[in-house]
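Enquirer: For reference, the sequence and a predicted model appear below.
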Amino acid sequence: MIEVIVGVVCLVIGAAVGMFFSRSSLNTKAKFIIDDAKKNAENLIEKANVQAESIKKEKNLQAKEKFLELKSQHDADIQSREKKMQEVEKRTKDKEHKLNDELSKIGKLEKDLDKQIADYSKKNEILEKKQHELDTATAKKVEILEKISNYTAEEAKAELVETMKAEAKTRAQAHVQSIMEEAQMNAKNEARKIVIQTIQRIGTEQAIENSVSVFNIESDEVKGRIIGREGRNIRALEAVTGVEIIVDDTPEAILLSCFDPVRREIARLSLHRLVTDGRIHPARIEEVVEKTRKQIEEEIIEVGKRTIIDLGIHGLHPELIKIVGRMKYRSSYGQNLLQHSREVANIAATMAAELGLNVKLAKRAGLLHDIGKVPEQESELPHALLGMQWAEKYGENPEVVNAIGAHHDEIEMKSLLSPIIQVADAISGARPGARRQVLESYIQRLKDLESAALSFDGVSSAYAIQAGRELRVMVESGKVNDEVASQLSYDISEKIQNELTYPGQVKVTVIRETRAVNIAR
């Protein structure tokens, strides 16, 4: 194309030059140049035409190739689209086929359902008819049963309900028993509370010491020597000791009467020394009594010190130590007061340790809880309040002071230490044999427990064990089965709870066994 344009330009130039030279009457050379230029231009045009034709053919060929390529690509796209459309069409046909199958199944199910509904309606009619016949027959039977049993339907229902109640109660009791046993196994946290509320029995023996009120003599001749001429010796002895000395017809015995056990002990020891020495007259009596009084006071202080050392109590006021020593010569209901206080101190310390409280304070309060029982001068105050005043006066801890004053509920309890001391005091005094007065009631309580169990039908024997803390009940296996045994245990415990008085709790164990005995000969 470029060469054609160049040829055209050259032809134009040649024409222009020819015109120029023709106008100027150029010579032949110029004409020759023009002719030559024309030929060159024609040649160039021819070449240009050839090249243009060649380019045209090449471009047509490229266009055809591009067309074929695009056509091939277009055909491939069409084929791909047709393939996808065929797949979609296939899936659609499959879904349509499945849908037709489902519709066919639904139609079949509807027919089956209609058939079943018709069958149900028919059976329901038959059932209603049978129910009517059954109600009629039942009414006739109830009427016949009422005539036979002389019970109306309501009365029979009430009796049946009572029977079912008894059976349900038995089963419920068995279930409750199993729950209680499981709870007891997992009651570690509740055990700390139970320790305060439960009075345990103490198995260790304890000597019961009484303040001596009888002075034994070898013969009645000594009585005359003690009385002295015109009774001067006995008057001097009573004046110095503050003890009333009773000399009566009691053989080989003289009675010493005084509210103060310490003074009574001084009089007893002084009499013993005077009788042993043989010299009995007013001056000697005063001398011996004075020595004995000093000896007793030293012994009281020594007993008090030894007691607090044994219990591990420190910092106790000297006056309180002296009061503790005086408790050795005092008894309460036949129970030695010092031994009782030591026992209360140990029990309270054990319980305080279980509850995570101050063990030392508990032991201190337990030892001092009855100090108000040994006043040097008679007081109108209750011993708990008097002991509280002394403890407060000599600088004891406020919790200890409150525990002393509240152990018989004279004042309000303000700390956990107070109920512990109260319970420990009850434990020491209530155990079997601790006090003369309690022993009889303890034996009677055991008899009442056994009698309560024996009052039930089917009970062959009953034994109160563990100091009345447990009741073992033996039943006849022929009359009492396992369910009735469980109910019997509950009924006996209810009767004990409602009718008897007892400390703490009583465990009721019902034992049922069957024995088969044969002898091989």
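Expert: In hand now; what should we look at? Residues are numbered from 1 along each chain as shown.

Enquirer: make it CA atoms for all contacts and neighbour counts henceforth
Expert: Fine.

Enquirer: distance between the longest helix along the chain and the chain's centre?
Expert: Using DSSP state H, we find that the single longest helix of the chain is helix 28-149. In terms of CA atoms, centre = their mean, to the nearest Å, the gap separating the centre of helix 28-149 from the centre of its chain is 71 Å.

Enquirer: Structure two is appended below for comparative analysis:
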Amino acid sequence: MNTMGPFITAGLALLLGAVIGFFVNRYLRERERQQEQNTANDILKGATEQARLIEIQARDNALKVTRESEADIAKRRNELTEDDNRIQTRRNEQDQRAERLEQREQLVNKRQSAVDRRANEVDKQFEEQLKKLEEISKMTTDEAKEILLVEVEKEAHGDMARIIRQIEAEAREDGEKRARKLVADAIQRVASEHVAEVTSKIVPIPNDDMKGRIVGRNGRNIRAFEQAAGVDVIVDDTPDAVTISCFDSVRREIGRRAMERLTLDGRIHPAHIEKIVKEETKAVDKVMAEAGEQAAFDAGISGLKPEILRMMGRLKFRTSYGQNQLAHAVEAAKLASILASELGADIETAKLGGFLHDIGKAMDHNQDGTHAQLGAEFCRRYGVINESVLNTIASHHHEVDQASVEAVIVEAADAISGARPGARREDLEAYIKRIRALEDLASSFDGVQNAYAIQAGREVRIIVRPEDIDDFTAGKLARDIAKQIEETMQYPGQIKVIVIRETRAIDYAK
């Protein structure tokens, strides 16, 4: 019993502590809940008060917006009323103006009727006066007109010639100044050394013994060469040289190169000849392609198809009056570009037209048509779609109408390139023939007494009979002769036509 006492006492103490702790914890939780309830009530009260304030403020804002809207509506109504008043006022003014116009129209109609009556009276009086004049002069109106026209024509003839000469002189002076400046600037800017390339026809050989080997047994070597190269080989008494002859400059160049290789190599027989000719044909094709590409680069032109460049390269072996045609094409492109820039025209069109204008000269002789037509068709076939460029090619010799200022510029550039000093040359026989043809053509016109070609055929002076040619007819004669020269003759540059009319009064003192 005594040993259980302490355990019982400890258990009771624990139980009592647990009860006390329960009630204390319960009291604390109840107190905490009461505090939370109070806090929640305070928050709710504050939120209610804030909501009431927000509601009051929203009502005030709504009232303010409503008042502003009513004021704006009233203002708009006033403006609409004023606009209606202005429109009505304008309508009234338009009605009044229409009434005034109608009144004026009526007044004009009345006046027009009076004018018509007056005009009829004047016509009647004119007819009466005309009949009286015919009776007095004993001449009809048509006869009087004819006499008057003859007199007026005589007086106007001299005035016309004077006015025409004055206008031509002024236009020529201004045009020559401008043209001289443009042409001089263009030539100076393009003034590169121009060497006339003439395809060689003479092939040097080591010695005269080589001629026998070129001919071969029974002429088999020379026949094989002529058949393979398409040229004529002339073996004559010229020492240490043979002549290659062919109208096609490209084939002539291939034959020249092949003959030089054969004579240097020494192996001359038909099989080797065919091989060398084929190799030189490929080499010349490559040279022409490179020449066309280089010419396009020198002219500042890009984007052309290889077929066009190869065809342009053929002009490397083409000359006209000693002027290399590929160099002429590059020069014409540069001149056309400069002239177009000075005149405000399309520079690229003028440049490309100047470069391609003579491409038809490289065509095969079996193709029908002029070089201008062939060139335009070839360029259209191989990708030149600019119609202005094609027109410059086709029209630079006036075979078709020139459709743009660039076509005129290309024609001028072509003439400048061919006519400038040192660009071309011709042999003595052709020169004399051209001079005589020029004088004969000028002398064939009525009223011409003498005709003299001077300045190396660049000028023709025509002396006319003054009793047959008057001042007005002299100017017309100069234009007719110039036009006839353009249509019937071929010449480099331009020819100046001067008509001289001189009146001499001769008397004798006895």
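Expert: Now that the structure is in, tell me what you want to look at. Just so it is clear, the model here is predicted, and its values are computed rather than measured.

Enquirer: tm score of chain vs chain?
Expert: TM-score of the superposed chains, computed with TM-score structural alignment, normalised by the length of structure 2, equals 0.50; 337 aligned residues with a CA RMSD of 5.3 Å.

Enquirer: just to revisit the earlier point, now the longest helix of structure 1: which residue numbers in structure 2?
Expert: Counting by TM-score structural alignment, helix 28-149 of structure 1 falls onto no part of structure 2.

Enquirer: ranges for the helices of structure 2?
Expert: 5-137, 141-190, 209-215, 220-229, 249-265, 270-299, 306-313, 325-343, 347-356, 371-381, 387-394, 405-419, 428-443, 471-488.

Enquirer: Tell me which of these sits most buried.
Expert: helix 347-356 (a mean of 27; mean count of other CA atoms under 10 Å).

Enquirer: what's it in contact with?
Expert: The contact list for helix 347-356 of structure 2, computed with CA atoms under 8 Å, 6 or more residues apart in numbering, reads 296, 299, 301, 312, 329-338, 340-341, 375, 388-390, 392-393, 406-407, 409-410, 413-414.

Enquirer: so that helix corresponds to what in structure 1?
Expert: Counting by TM-score structural alignment, helix 347-356 of structure 2 corresponds to 359-368 in structure 1.

Enquirer: The matching stretch vs structure 2, mean deviation?
Expert: Following the fit onto structure 2, the mean deviation recorded for stretch 359-368 of structure 1 is 1.6 Å by mean CA distance after the TM-score superposition for structure 1.

Enquirer: Return the distance of that stretch from the chain's centre.
Expert: The answer for stretch 359-368 of structure 1 is 29 Å, by CA atoms, centre = their mean.

Enquirer: same check, this time on stretch 172-187 of structure 1
Expert: 14 Å.

Enquirer: Quick check: the closest residue to Val459 of structure 1 other than its chain neighbours vs Lys93 of structure 1, distance?
Expert: Distances taken as CA to CA, 6 or more residues apart in numbering place Val475 nearest to Val459 of structure 1, at 4.3 Å, with adjacent residues excluded. According to CA to CA, to the nearest Å, Val475 of structure 1 stands 86 Å off from Lys93 of structure 1.

Enquirer: Could you check which of those two has the larger neighbour count?
Expert: The neighbour count for Val475 of structure 1 versus Lys93, taken as other CA atoms under 10 Å, is higher for Val475 (23 against 12).

Enquirer: Any figure for the gap between the more buried one and Asn216 of structure 1?
Expert: 55 Å.

Enquirer: repeat for Ile34 of structure 1
Expert: Taken as CA to CA, the span from Ile34 of structure 1 to Asn216 of structure 1 is 191 Å.

Enquirer: One more: Gln73 of structure 1?
Expert: Distance from Gln73 of structure 1 to Asn216 of structure 1, by CA to CA: 145 Å.

Enquirer: same thing with Leu357 of structure 1?
Expert: For Leu357 of structure 1, the distance to Asn216 of structure 1 - CA to CA - is 49 Å.

Enquirer: what does Met413 of structure 1 give?
Expert: 47 Å.

Enquirer: The longest helix of structure 1 - contacts with which helices or strands?
Expert: Contact partners of helix 28-149 of structure 1 among helices and strands, from 3 or more CA pairs under 8 Å, 6 or more residues apart in numbering; DSSP states H and E: helix 2-23.

Enquirer: switch the cut-off to 10 Å
Expert: The elements that helix 28-149 of structure 1 packs onto, with contact taken as 3 or more CA pairs under 10 Å, 6 or more residues apart in numbering; DSSP states H and E, are helix 2-23, helix 153-185.

Enquirer: Dump these to JSON lines, plus distance to Glu499 of structure 1.
Expert: Shown next, in JSON lines, are these (distance: least, CA to CA, whole Å):
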{"stretch": "helix 2-23", "distance to Glu499 of structure 1": "140"}
{"stretch": "helix 153-185", "distance to Glu499 of structure 1": "21"}
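
Enquirer: Measure how buried the alignment partner in structure 2 of His314 of structure 1 is and give me the count.
Expert: Taking TM-score structural alignment, the alignment pairs His314 of structure 1 with Ser302 from structure 2. Neighbourhood size, Ser302 of structure 2 [other CA under 10 Å]: 10.
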